[in-house]
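# Return atomic coordinates for the entry below.
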Amino acid sequence: MIYSIDVTIEAPVQGTEIADRVEDAVTNLFPDAEFRREPDRFIAESHSLDAFSDTLHEQEILDTARREFFNGRDDEGFSFSLKKQPAFEGVVNFAVGSEDELGDIRVRVDVREPDVESFIDYVAPPTEDGRPVDPDDR
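Presented below is the predicted three-dimensional model:
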């Protein structure tokens, strides 16, 4: 299956933060993202979530990721937020509730092909007993 997506990542940079560390936080989870710096934030764009998906599998947080993706889902795609400090360490930690005082990394995924649910299944497949389930085995 061919996937066609646009990923936009926004990370605020506060005056008390080192901009390179904020950029590293994003790069650790989205290594192929292309950056542009604005005065108070980084905006990065990508066309893949493969490395991010690998991290979700390694951390064994597919169910949490699916929940966050579906909570942020609309007709065109889905959105979610991540905590900066864990991202700096290469760890996915979804931001829920109130925003961190330094701001969260906001991610928007627009899905053109195939459809939103199929792409979510690709990035964070359904699980059974914590293990990804092959849809053909159901």
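# only C-alpha atoms for contact and neighbour calcs from this point on.
Fine.
# all strands in the chain, in order from the N-terminus.
4-12, 34-38, 41-46, 77-82, 105-113, 127-128, 131-132 (DSSP state E).
# how about the ones you listed in a markdown table, adding distance to E23 and mean neighbour count?
What follows is these, written out as a markdown table (distance: least, Cα to Cα, whole Å; neighbours: other Cα atoms under 10 Å):
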| stretch | distance to E23 | mean neighbour count |
| --- | --- | --- |
| strand 4-12 | 8 | 20 |
| strand 34-38 | 8 | 13 |
| strand 41-46 | 7 | 19 |
| strand 77-82 | 14 | 21 |
| strand 105-113 | 10 | 19 |
| strand 127-128 | 32 | 12 |
| strand 131-132 | 31 | 14 |
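# one more to line up against the first:
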Amino acid sequence: MSEVYSVDVQITAPVYDTEVPDRVADAITNVFPGAELDHKHGEIVGETHDLSHFSELLHRREILDTARGAFFENRQGETFSFDLKKQAAFQEVANFAVGDPDELGEIHVRVRVIEPDVETVIDHIAPPTQDGRPVETDDR
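Reported below is the predicted structural model:
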């Protein structure tokens, strides 16, 4: 039986005067293709309920452990958040922003888990690994 995953994902990214807003929007939709975006003065905000493409990008780059660390480090109750580099996202690459902020700013993502729970959703997006490979479980 397949698990039901229900999440609300809020995405925000600053748009600086030197940037083209449509390129920032493209960066977001390259990582979150189903996101509904709204252009506001100085930023783009978006919402989605699907993290499957983002999960694919994490698997493709083989950065599941990095992702899990970022998710659990920024977990608060039933939410977790993380920042992605805009320039990488424009190239359809998931690259976590850590340390000093990037000069173009970052894409901030906040995930609120409705069901089943945060740990299960994180395991689905970025499964635990052993020797760099996802650990297979009975329900995968």
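# What's D138 of structure 2 aligned with over in structure 1?
Using TM-score structural alignment as the criterion, D138 of structure 2 maps onto D136 of structure 1.
# for the residue nearest the centre of structure 1, what are its contacts?
Centroid-nearest residue in structure 1, with Cα atoms, centre = their mean: V107, separated by 5.6 Å. Applying Cα atoms under 8 Å, 6 or more residues apart in numbering to V107 of structure 1 gives the contacts 7-10, 79-82.
# So which of those residues is the closest to A44 of structure 1?
Taking Cα to Cα as the measure, A44 of structure 1 lies nearest I9 of these, at 5.0 Å.
# corresponding residue for the closest one in structure 2?
I9 of structure 1 maps onto I11 in structure 2, by TM-score structural alignment.
# I'd guessed its match sits against E43; true?
No. Using Cα atoms under 8 Å as the test, I11 of structure 2 is too far from E43 to be in contact (10.3 Å).
# per the alignment, R60 of structure 2 corresponds to what in structure 1?
By TM-score structural alignment, R60 of structure 2 lines up with E58.
# What is the burial count for its match?
When neighbours are counted by other Cα atoms under 10 Å, E58 of structure 1 registers 11.
# Kindly report the same for E136 of structure 2.
By other Cα under 10 Å, the residues close to E136 of structure 2 number 11.
# Roughly how far does it sit from H53 of structure 2?
Going from E136 of structure 2 to H53 of structure 2 by Cα to Cα, to the nearest Å gives 20 Å.
# What of R112 of structure 2?
To H53 of structure 2, R112 of structure 2 is 17 Å away according to Cα to Cα.
# Report the contact partners of the residue mapped onto D100 of structure 1 from structure 2.
Matched by TM-score structural alignment, D100 of structure 1 corresponds to D102 in structure 2. The neighbours of D102 of structure 2, taking Cα under 8 Å, 6+ apart as the test, are K85.
# show me where structure 2 has helices.
With DSSP state H applied, structure 2 shows helices at 21-31, 52-61, 64-73, 86-90, 118-125, listed in chain order.
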